[in-house]
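S.K.: predicted structure and sequence below. I'll ask about it afterward.
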Amino acid sequence: MGAVHNIPSYLTVGGFFAMGLSVFEVLAIILISAIILAGLLILNGHAGYKYGIPYSMLLRSSFGGKGSLFPGILRGVIASILWFGLQTYAGSVAISILIGKIWPSYITLGGDLSFLGLNMHSWCSFILFWMIHVFFIFGGIQSLGNLTKFIAPLIFIVFGGMSIWFTQLAGGVDSILRYEAKGVEGNRLFIMLTCISAILATWVAPILSVSDFTRYSRTFKGMFLGQLLGILTTYILFAIASISIIIGSEIAFGTPIWNILEVIEQFDFLAAIILSLLTVCLSTLSVNITGNLIPAGNQLSALFPKYLTFIKAGLLTSILGCLIMPWKLMENATSIFVFLNIIGGLLSPVIGVMVADYFLINKSQLDVAQIYHGSIKKNAVSIPAIVSILLAGMLSLAGNYVPSLSPLYSISWFTGIITAILLYISFMKISFKNH
């Protein structure tokens, strides 16, 4: 629930409507994305369930011990830092609104004084929300478990209530379904594909490190149904909530509001505002810890065990996430797509290689002792795997600089994963023939 119902997710759907897509097109995009996502989480989580190994060890089977350093840094460092920064800033905006509703003069702290693009109250909120993350780094996984149990019912209450309220303000369900899209320029099917790619890009890092969680699964049925039903149910609720809130608010107020926080500000009941903002903050906090801090802590401590414990790695991630100035990613309704295309293009090729290696090359059979202790695996570098992700990543992102390749960049998630699978299988076949 927290991984879906958070501020960047609503920003992404708001961007779809800002592009001119219709209600039914956005609904189709969300549901198709959920089906693909559930399938990939199950596929890449299979090794975690079957062998009880974390993501950092699973990488070794595909890339070799030394070879796993590169994709490990891509996911455990670069992606985690970027996502951590974005989620932390998004949550801090909610903190600012929350404190401002209780203490109005808070918004005017420091007057026009600003530093690196943020004013005084924004910095205070950012630092406060960052410090809450640090508390959970030291608090451990048990404190996170208690947090997620608390968040789920709140999300049902708050976003369900917002959906009902905005549906009523808009004049009922029929009014929302009759919403006239502004229309998009270009091929609609391709534009929908770019939107599906954007949603999947928001999950590319969790897909990679899902075995960090599935290794605790007791049965395959539990792992399979837990992820399938969890993702599909949550995304169906998210589709209903996001569409009714975003379109309902536009119909009610006469202007499109793509940021869920601006929608909450329209409430005229203080208790509802406080509860909604707390829920948004907590859900954002939850996904930031599970999707960024925990994988970064595991990966960095695995890469540099002599220097970094899990806690030190988490702290390093949280500090670097502040230094990238993540507020630049939320400047308008579509700026987040640039970020998502880059993330998708960088990391989706790693997913492609991992899935292809585990299912197509190794037929889901791994030698765990060799992965952990074998000198060959520890020192190995899989040239086919490394070359595949480099070439696929370059092709995915080249469209940002080469106009003729821009369509591939627009669907960078698909470009990266499909290209990597094809390249890796081809390289491995050549390698087998040579031996």
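M.R.: Right, received. Where do you want to start?
S.K.: from here on, just use CA atoms for contacts and neighbour counts.
M.R.: Fine.
S.K.: tell me the secondary structure at residue 341.
M.R.: Assigned with DSSP: H, G, I helix; E, B strand; the rest coil, residue 341 falls in the helix class.
S.K.: for it, grab the count of nearby residues.
M.R.: Using other C-alpha atoms under 10 Å, residue 341 has 23 other residues around it.
S.K.: residue 414 is in contact with that one, correct?
M.R.: No: if you go by C-alpha atoms under 8 Å, residue 341 and residue 414 don't touch, sitting 10.3 Å apart.
S.K.: ends of stretch 389-407, how far apart?
M.R.: 19 Å (C-alpha to C-alpha, to the nearest Å).
S.K.: comparison target below:
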Amino acid sequence: MSLADPAEATGISPFVPDPRLTNADLAPAGSRKWKVFDLFAMWMSDVHNLGNYTFAAGLLVLGMNAWQIFTALLVGFVVIYAGMNLMGRVGQRHGVPFPVVSRISFGVWGANIPALIRAVIAIMWYGIQTYLASVAVNVMLLAAAPGLVSWTHHSFLGLDALGWASFLTLWVLQALIIGQGMESVRKFQDFCGPAIWLVMIALAVWVLAKAGWSISLTSTPHPVPRGEQFRQWFGAIGLILATYGTLMLNFCDFSRFAPDQRTVRRGNFWGLPINSTAFVIVSVVVTAGSIEVFGEAITDPALLVAKVGNTWVLVLGALTFAIATMGVNIVANFVSPAYDLANVWPQKITFKIGGMISTVAALLVTPWNLYSNPNVVNYFLGGLGAFLGPLFGVIMVDYYWVKRGRVDVDALFDGRPGSRYYYRKGVNPRALWAFLPSAAVAAVLALVPYFGDVAPYSWFIGTAAAAALYAALGRAERAQALPTALAEV
């Protein structure tokens, strides 16, 4: 007797995924090649960037000393580690990316709401990060070859010729890597994460040597009262949570390729509380060393490298910052919109096409003009960013508390009325009722100057509010799921 499809043998029609909801990229992952080192290297690529360096160094200037910065960000990274494990378990267990995971709580069509919010934020920051890296490269190119200053005399659409050359070079390199798919992303992360560490350690050794191997870790260039130090300490934790809340939301995009949950936890452990905290230490030590050597806190590593005065060091620095930006951009700002846009129209948009749409959009918005406009960065991107915490709260409570981790993966690709995740016209109204008011509160706290003291905690407050609201609204569904859960024990 030949082997046959069990459904065919019983006369039952096999399940056929709705083409409006699936393609090869959105379907559960078949190949699971991401090991502990791949996830560890991914975190190195995401953490080792100009933004995180400047963030940690800036805390020293604000009045915190090195030990306070170290402990605050260690606590923050431990919390982030726990959140990444929660989302990572969902992706690894079911093998689907973030927009498909969102269907569990928001509905098969309602999932486009969190997916598109995440996509817009990622596309904007993709362009901005590429621009910031091009600026760092320009600083070092001008220091190495002063004759290039003639390229800065004329501008087009707000950017001079040197700026265009650097930006487009980084933009094309990223597009080439991205166009090869997730396997190419994995291989790139494995290379660039460790490479950046080597350069950062070399920079730290150079600064320490210039400072006579004596740097104070308990002083700060701008001392503040003890009460203000405590406020800054908790504020640093809140801000680092908000920073990584973007990737915490869609970490399942990566964990879906891991062979087991132990791999996800170990990769996250070495990449977050261990590696990320170590990078903070190096960033603060280098900044503290710049105070000893140059009499001022240099929080931009590109400016610090430019002070070395060696052409080859400048070239190496330019390459390093370019690689660092490509690493964080691919992890945090490319993979998500590639999947998110594919989810909107799976029949026409694949992961690669979604990625190309994202890269083109990131160029068309002229990110240098966005970045130079504080209103855009603070109110538009900041406001949208405040929505990510409530989305995380709804998705986590729905998966772990309401549905108790029991998901019908086939039903995530079923768009027929009455299917498990169809809810009401494809949208779960309870998810919207929990998300919308919580997002509004988080946005107000993040943007209105009157609430400046609690602004660093807007992500946490929005997450907690959405989680509590959805838990209250989902009690009936949870009660209905209890008999099934008990029967499976």
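M.R.: Yep, that arrived. Since we're looking at a predicted model, the values are computed, not measured.
S.K.: what is the subsequent helix or strand relative to the lengthiest helix in the second structure?
M.R.: Identified as the longest helix of the second structure according to DSSP state H is helix 112-144. Heading C-terminal from helix 112-144 of the second structure, the first helix or strand you meet, by DSSP states H and E, is strand 155-156.
S.K.: could you tell me where the helix or strand encompassing residue 124 of the first structure falls in the second structure?
M.R.: Assessed by DSSP H and E, residue 124 of the first structure sits inside helix 120-139. Aligned by TM-score structural alignment, helix 120-139 of the first structure falls on residues 161-180 of the second structure.
S.K.: and the contacts of that stretch?
M.R.: 130-131, 133-135, 137-138, 148, 151-152, 154-155, 184-185, 188, 322, 326, 330, 334, 352, 355-356, 359 (C-alpha atoms under 8 Å, 6 or more residues apart in numbering).
S.K.: next one: stretch 228-241 of the second structure
M.R.: 59, 63-64, 68-69, 72-73, 75-77, 79-80, 456-460.
S.K.: and those residues, which of them are in strands?
M.R.: Of the contacts of stretch 228-241 of the second structure, none are assigned to strands by DSSP state E.
S.K.: related to what we said a few turns ago, show me which of the contacts of stretch 161-180 of the second structure are buried.
M.R.: Buried residues within these, defined by neighbour count using 16 or more other C-alpha atoms under 10 Å: 130-131, 133-135, 137-138, 185, 188, 322, 326, 330, 334, 352, 355-356, 359.
S.K.: gap between the helix holding residue 124 of the first structure and the chain center?
M.R.: Distance, stretch centre to chain centre, for helix 120-139 of the first structure: 20 Å (C-alpha atoms, centre = their mean, to the nearest Å).
S.K.: that helix vs the second structure, average distance?
M.R.: Superposed on the second structure, helix 120-139 of the first structure shows a mean distance of 1.7 Å to its aligned residues (mean C-alpha distance after the TM-score superposition for the first structure).
S.K.: and whatever helix or strand comes next after that helix, what does it pack against?
M.R.: As assigned by DSSP H and E, the chain's next helix or strand after helix 120-139 of the first structure is helix 141-169. When contacts are defined as 3 or more C-alpha pairs under 8 Å, 6 or more residues apart in numbering; DSSP states H and E, helix 141-169 of the first structure sits against helix 220-253, helix 270-288.
S.K.: re the thing from before, off-centre distance for the longest helix of the second structure?
M.R.: The answer for helix 112-144 of the second structure is 12 Å, by C-alpha atoms, centre = their mean.
S.K.: against which helices or strands is that helix packed?
M.R.: Right, helix 112-144 of the second structure is packed against helix 98-106, helix 161-178, helix 301-306, helix 311-328, helix 335-344, helix 351-364, helix 367-371, helix 382-385 by 3+ C-alpha pairs under 8 Å, 6+ apart.
S.K.: closest to residue 275 of the second structure out of those?
M.R.: helix 311-328 (14.8 Å; C-alpha to C-alpha).
S.K.: tell me the residues of the first structure aligned with the closest one.
M.R.: So helix 311-328 of the second structure sits over residues 270-287 in the first structure, by TM-score structural alignment.
S.K.: count of neighbours near the equivalent of residue 164 of the first structure over in the second structure?
M.R.: Counting by TM-score structural alignment, residue 164 of the first structure corresponds to residue 205 in the second structure. Here the number of neighbours of residue 205 of the second structure (other C-alpha under 10 Å) works out to 17.
S.K.: ditto for residue 174 of the first structure
M.R.: Residues near residue 174 of the first structure, counting by other C-alpha under 10 Å: 10.
S.K.: same thing with residue 70 of the first structure?
M.R.: Count around residue 70 of the first structure with other C-alpha under 10 Å applied: 13.
S.K.: now swap in residue 180 of the second structure and tell me
M.R.: The burial count for residue 180 of the second structure: 12, using other C-alpha under 10 Å.
S.K.: do the same with residue 173 of the second structure
M.R.: 14.
S.K.: gap between it and residue 284 of the second structure?
M.R.: 30 Å.
S.K.: ok, now residue 388 of the second structure?
M.R.: Counting by C-alpha to C-alpha - residue 388 of the second structure and residue 284 of the second structure are separated by 29 Å.
S.K.: return the set of buried residues in the longest helix of the second structure.
M.R.: Buried, per 16+ other C-alpha under 10 Å, within helix 112-144 of the second structure: 112-144.
S.K.: re earlier: how about the helices and strands packed on helix 112-144 of the second structure, which one is nearest residue 487 of the second structure?
M.R.: Closest among those, using C-alpha to C-alpha: helix 98-106, at 21.6 Å.
S.K.: read off where the closest one ends up in the first structure.
M.R.: Helix 98-106 of the second structure maps onto residues 55-63 of the first structure, going by TM-score structural alignment.
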